[in-house]
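>>> fold the following.
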Amino acid sequence: MSVHRIRSGDDTFRAAISAMTAAPLRPEVEWREIPAPSRMAPSTWAATAEIVMGEEELAGGRLVILHDPAGQESWDGTWRMVVLVQAQLEPEFAVESMLGDVAWSWVTESLELHDASARELGCTATRVVSQSYGALAERPSTVDVEMRISWTPEDDQELDLAPHFAAWTAMLAAAGGLPPAPARVAPLAPSHRARAPHDCEDPG
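You can find the predicted model right below:
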């Protein structure tokens, strides 16, 4: 059974999703479709993905693609990408005052790397530091980062979603500590240690 929601007659959306999912991605990305929300737009599609090296998940997140042929004022267009990126970083990031700026650079550089032109781009980056005390004091501190990002793709009339899909996976890779890399390349060593939070697959 299909898990996406496509308005009857929305062949533009169907073709865009089909072409997007056929495009190659970097080898560390493992993704799958999930049930799409039904109230955000007439046509919707959603996926979850993880960045995996060996048997370790470095980051995870979710993508929702919205399409309203009539357009929505808040989008400034007829398409909208809604993204979640999550990763658990090493404790050193607990005192990194610039983590928000670094997270924002993951967004902008990923879009630029894949030539994914966007407008109405917004991002909220949340850092959660967990420290244990008393009987649990031996547990190491953890730092979780969660980024919620949305943007409107340019070129609505002849839209190619593949660069935007690749940009989302590049954001995941950056959060997981991997350097930028084009598709069809060998896996690269992380620049910082990270792993996906246990709840990153929750479609929310």
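>>> please count neighbours and contacts with C-alpha atoms only from this point.
Noted.
>>> the most centrally placed residue in the chain: what's it in contact with?
By C-alpha atoms, centre = their mean, the mean C-alpha position of the chain lies nearest to residue 168, the distance being 4.1 Å. Applying C-alpha atoms under 8 Å, 6 or more residues apart in numbering to residue 168 gives the contacts 63, 83, 110, 111.
>>> Proceed likewise with the subsequent sequence, for comparison:
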Amino acid sequence: MTPAGPEDVPVEFVSALRSLRQVSVRPEVILDEVPGPARIAPFSAALTAEVRTARRSVAAAELASGRFVVLFDPAGQEAWEGNFRLVTLVRATLEAEVGADPLLAEVAWSWFTDSLRESGLDPHAAGGTVTRVLSQSFGALDRRAEQTELEIRASWTATDENLAPHLIAWSTLLCTAAGLEPLPDGVVALGPRR
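You can find the predicted model right below:
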């Protein structure tokens, strides 16, 4: 969060942060709080995430990672068309044949829009990019398999301070990029024990 005294933090921003704390994510998703960017908005907060095959295990493989940033400007910003802007990043390594698909960018962007829609959100002023990097090794590294790294960057404006559905949507996007099967209807991911 941007440095400020407790009396300087707007009630709307505090409420937004509290709404994020109420979210339970799948056990494969590990969230950590990190400092938000200081120069983009008067108030900010950020989370990083890793999707792993097993929770908090050193031997667990990382399937995807990302960052979820909350920006808040009480005066609003014209480009945002609102006061709360959410900026996200998702990175995942894909199998080479999946990475070679010419429709990968469109499919990855549909993961973003579908995750928002499934959380009951209509993305306001949404935009973003999908980038893929194909890596092929040579020489002493030629035994490494080809791999594709996918990066989805997206931002959109929240219309109110309840950011819980937005974090849920981003978590769904992370899990989709990681290749995890969706949870069946009616099944709720259990959060960590307290």
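>>> mind checking the TM-score on these two?
Remark: TM-score between the superposed chains equals 0.87 [TM-score structural alignment, normalised by the length of structure 2]; 180 aligned residues with a C-alpha RMSD of 1.6 Å.
>>> quick one: the helices in structure 2?
11-21, 96-99, 104-118, 164-178 (DSSP state H).
>>> quick one, which of those is nearest to residue 152 of structure 2?
With C-alpha to C-alpha, the closest approach to residue 152 of structure 2 among those belongs to helix 104-118: 7.3 Å.
>>> any chance you could map the strands in structure 2?
Using DSSP state E, the strands of structure 2 run over 29-34, 43-52, 62-77, 82-95, 124-135, 147-158.
>>> turn those strands into CSV, including mean neighbour count and distance to residue 183 of structure 2.
As requested, the strands of structure 2 are exported to CSV (neighbours: other C-alpha atoms under 10 Å; distance: least, C-alpha to C-alpha, whole Å):
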stretch, mean neighbour count, distance to residue 183 of structure 2
strand 29-34, 16, 13
strand 43-52, 22, 15
strand 62-77, 20, 17
strand 82-95, 22, 19
strand 124-135, 14, 25
strand 147-158, 21, 22
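>>> residue 165 of structure 2 is nearest to which of the ones you listed?
strand 147-158 (9.9 Å).
>>> show residues contacting that closest one.
80-96, 99, 108-109, 123-136, 166.
>>> let's see that with 6 Å instead.
84-96, 99, 124-135 (C-alpha atoms under 6 Å, 6 or more residues apart in numbering).
>>> related to what we said a few turns ago, now render the strands of structure 2 as TSV, adding distance to residue 3 of structure 2.
TSV is the format used below for these (distance: least, C-alpha to C-alpha, whole Å):
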stretch	distance to residue 3 of structure 2
strand 29-34	13
strand 43-52	8
strand 62-77	13
strand 82-95	18
strand 124-135	28
strand 147-158	23
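>>> which stretch among those strands comes nearest residue 23 of structure 2?
Of the strands of structure 2, the one closest to residue 23 of structure 2 (C-alpha to C-alpha) turns out to be strand 29-34, at 10.8 Å.
>>> in structure 1, which residue range corresponds to that closest one?
Taken onto structure 1 by TM-score structural alignment, strand 29-34 of structure 2 occupies residues 29-34 there.
>>> mean deviation of that stretch from structure 2?
Compared with structure 2 after fitting, stretch 29-34 of structure 1 deviates on average by 0.6 Å (mean C-alpha distance after the TM-score superposition for structure 1).
>>> sorry, back to before: distance check, the residue nearest to the centre of structure 1 against residue 113 of structure 1.
The gap separating residue 168 of structure 1 from residue 113 of structure 1 is 11 Å, by C-alpha to C-alpha, to the nearest Å.
>>> cool, thanks, signing off.
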